[in-house]
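A.B. asks: Have a look; sequence and predicted model below, questions after that.
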Amino acid sequence: MVSLETAEELGITVAAVPSYSPYAVAEYAIGMIQMLNRKLYRAYNRTRECNFEIDGLMGMNLYQKTIGILGTGSIGSLFCKIMKGFECKLLAFDTKPNPDLSDFVEYKSIDEVLAASDILTIFLPLFPSTHHLINSENIFKMKKGSYLINVSRGGIIDSKALIKALNHDHFSGVALDVYEYEDSIFYKDRSTSGVQDETMMRLLGNPKVVVTSHMAFFTQEAVSAIMSGTITSLSQFLNNEKVENAIKLEEIKLR
């Protein structure tokens, strides 16, 4: 969203709020899993129309299922701890394994995680190294009939590859709180004008797909932390102090 190269050339400080509420996103991912798995969104729509049939709404127990986790930083690690309570088998991929999870999370290669997971969840930042990490070359390595949950960044999944996999009925369900080309769509009311994005319309038109508007973070606690962190950075900048959460271009390039 920001050209760090241009900002550096112009001497503009760019700051972020690196961690505002990992609990919000981790808990939201659990909600998306259960919404997909237990078909809650479809059940809600049916009963609103006074249709109380349950055909086609069967889900599965999470107990003893294999959950794949891509990224075990602050959010991913909290998600692992929550899923431990469901007594799931947890497989993770991360370039820097989290030692705090060693007792109940097994680290594998990304291909091994994709192949074994009944549910794959993504908690990675978007860097050049993670852009299209899920792509046409590996998306079909995922277990057929599995679930895919992305609450991190849209660009981690190649949207064209995802559409192709959905067209081949490869997934039981896909839940996306983020989308590769969301900038021109999310946080706007398009109910009258419609969405001029063929890929998004294909996703919205698929009954196995749930899309929300990048709102996993959206809790009272998270918004309060974002405001506080932003004010702190502004205050440090205006007082000619070191901006602790300034983004350094050289560090981004290393990732």
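C.D. replies: Done, it's in.

A.B. asks: Every contact and neighbour count from this point should use C-alpha atoms.
C.D. replies: Noted.

A.B. asks: which residue ranges form the strands in the chain?
C.D. replies: 66-70, 89-93, 105-107, 119-122, 146-150, 171-176, 209-211 (DSSP state E).

A.B. asks: now those in CSV, with mean neighbour count and distance to Thr47?
C.D. replies: Formatted as CSV, the entries for the strands of the chain read as follows, by neighbours: other CA atoms under 10 Å; distance: least, CA to CA, whole Å:
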stretch, mean neighbour count, distance to Thr47
strand 66-70, 25, 30
strand 89-93, 23, 34
strand 105-107, 21, 39
strand 119-122, 25, 27
strand 146-150, 23, 24
strand 171-176, 22, 21
strand 209-211, 18, 18
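
A.B. asks: Contact partners for the closest residue to Glu182 other than its chain neighbours?
C.D. replies: Take Glu182 and drop its neighbours on the chain: the residue closest to it by CA to CA, 6 or more residues apart in numbering is Gly154, 7.6 Å away. By CA atoms under 8 Å, 6 or more residues apart in numbering, the residues touching Gly154 are 178-182.

A.B. asks: now, the most widely separated pair of these?
C.D. replies: Across the contacts of Gly154, no pair lies farther apart than Val178 and Tyr181, at 8.8 Å, counting by CA to CA.

A.B. asks: Included below, for side-by-side comparison, is a second structure:
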Amino acid sequence: MKVAFFNTKPYEQNSFEAQLKNSNHKFTFFEAKLDKETAKLAEGHDAVCSFVNDHLTPLVLKRLKNCGINNIVLRCAGFNQVDLQSVKELGIKICRVPAYSPEAVAEHAMALILALSRKTHKAYNRVRENNFSLAGLTGFNLHGKTVGVIGTGAIGKAFAKIALGFGCEVIAFDLYPNEKLKKIGVKFLDLQEVLDKSDIVSLHCPLTAQTHHLINKDSLATMKDGVTLINTSRGGLINTKDAISGLKHKKIGFLGIDVYEQEENLFFENLSEEILMDEQITRLMTFPNVLITGHQAFLTHEALAEITRVTLFNLDQLEAGVSLENEIKV
């Protein structure tokens, strides 16, 4: 297949080119995001490869269809950016990468917790300025803390195991409790109980209509004062305005996020020479107890290799016309 690859980053292109040597597919790499203006670049191709921040709206999908595109492969797990009704109406086949490296994201979530709990990021900056004072760097032990895991799919499961390894009491909420996790000591409770009892809450659930702004002023009100909140899943799970209020009033003791609900025009770009117009993320960055990374939780060599492998596998199946293992059912 001839594939139009949108929103290309150097690390992705390197990963794909390494595996394309053993593939019959031909890729055209475009730096541009996929939108209503750039969709025309797909003309002359058999398929489109897009990322999580390429919004496949009804108009974009219609323009892709007009370019002869009947196949889309997402190089990500999430698909809330896709208008599935339009996909169905247009007869487009669409696949995703359901799991590439759960451990990569889970380990990053724990890295955020460790950095915040021991203020490593602040200590790093101090030492570089020859300041070896320990004042203000007192942290807290993870051992014995109650960690709440919201969502125990592949990533949440991996994170729960890591937290258990630190000697934490792990409680969790999921619509479908994981029996294997129960056997190793994870207690499944209802959502409100998990939020109420946790010293640390880590979000690992998908973004849906039901989970949008799961963390808001009402849910925060019942949580422990000084709670540590971690989000490596989807930015829309947290109401940013309410989180800022929670930080100001010390309801949230520490906030670590790798995703942000308005990240579309910020993350994955170098904006170091520009003035950020997003007032909410600018405000978040003023808090000393907030640590933000730019959607890099997935970014390991192992994860990139698996994303590439599964994407090429999806293209193989689409080309062969066989039943699609990773198709998004609509």
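C.D. replies: On my side now, so go ahead. The model shown is predicted, which means the values in this text are computed figures rather than measured ones.

A.B. asks: How alike are these chains, TM-score-wise?
C.D. replies: Taking TM-score structural alignment, normalised by the length of structure 1 as the basis, the two superposed chains have a TM-score of 0.94; 249 aligned residues with a CA RMSD of 1.1 Å.

A.B. asks: one step back: got a markdown table for the strands of structure 1, with distance to Ile163 of structure 1 too?
C.D. replies: Below are the strands of structure 1 laid out as a markdown table (distance: least, CA to CA, whole Å):
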| stretch | distance to Ile163 of structure 1 |
| --- | --- |
| strand 66-70 | 20 |
| strand 89-93 | 24 |
| strand 105-107 | 28 |
| strand 119-122 | 17 |
| strand 146-150 | 13 |
| strand 171-176 | 11 |
| strand 209-211 | 11 |
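
A.B. asks: Report the buried members of the contacts of Gly154 of structure 1.
C.D. replies: Burial by neighbour count, judged by 16 or more other CA atoms under 10 Å, picks out 178-180, 182 from the contacts of Gly154 of structure 1.

A.B. asks: Quick check: of the residues you listed, which lies closest to Ser102 of structure 1?
C.D. replies: Taking CA to CA as the measure, Val178 is the one of the buried ones among the contacts of Gly154 of structure 1 closest to Ser102 of structure 1, at 29.0 Å.

A.B. asks: To which residue of structure 2 is the closest one aligned?
C.D. replies: Taking TM-score structural alignment, Val178 of structure 1 has Val259 as its aligned residue in structure 2.

A.B. asks: how about the nearest residue to that match, chain neighbours excluded?
C.D. replies: Of all residues not flanking Val259 of structure 2 in the chain, Gly235 sits nearest, at 4.7 Å (CA to CA, 6+ apart).

A.B. asks: could you measure that neighbour against Ile292 of structure 2, distance?
C.D. replies: Gly235 of structure 2 sits at a distance of 12 Å from Ile292 of structure 2 (criterion: CA to CA, to the nearest Å).

A.B. asks: so what corresponds to Leu61 of structure 2 in structure 1?
C.D. replies: The criterion is TM-score structural alignment: under it, Leu61 of structure 2 has no aligned partner in structure 1.

A.B. asks: Distance-wise, check the residue positioned nearest the centre of structure 2 relative to Gly136 of structure 2.
C.D. replies: Centre of structure 2 computed as the mean C-alpha position; nearest residue by CA atoms, centre = their mean is Ser233, 3.9 Å away. Between Ser233 of structure 2 and Gly136 of structure 2 the computed distance is 30 Å (CA to CA).
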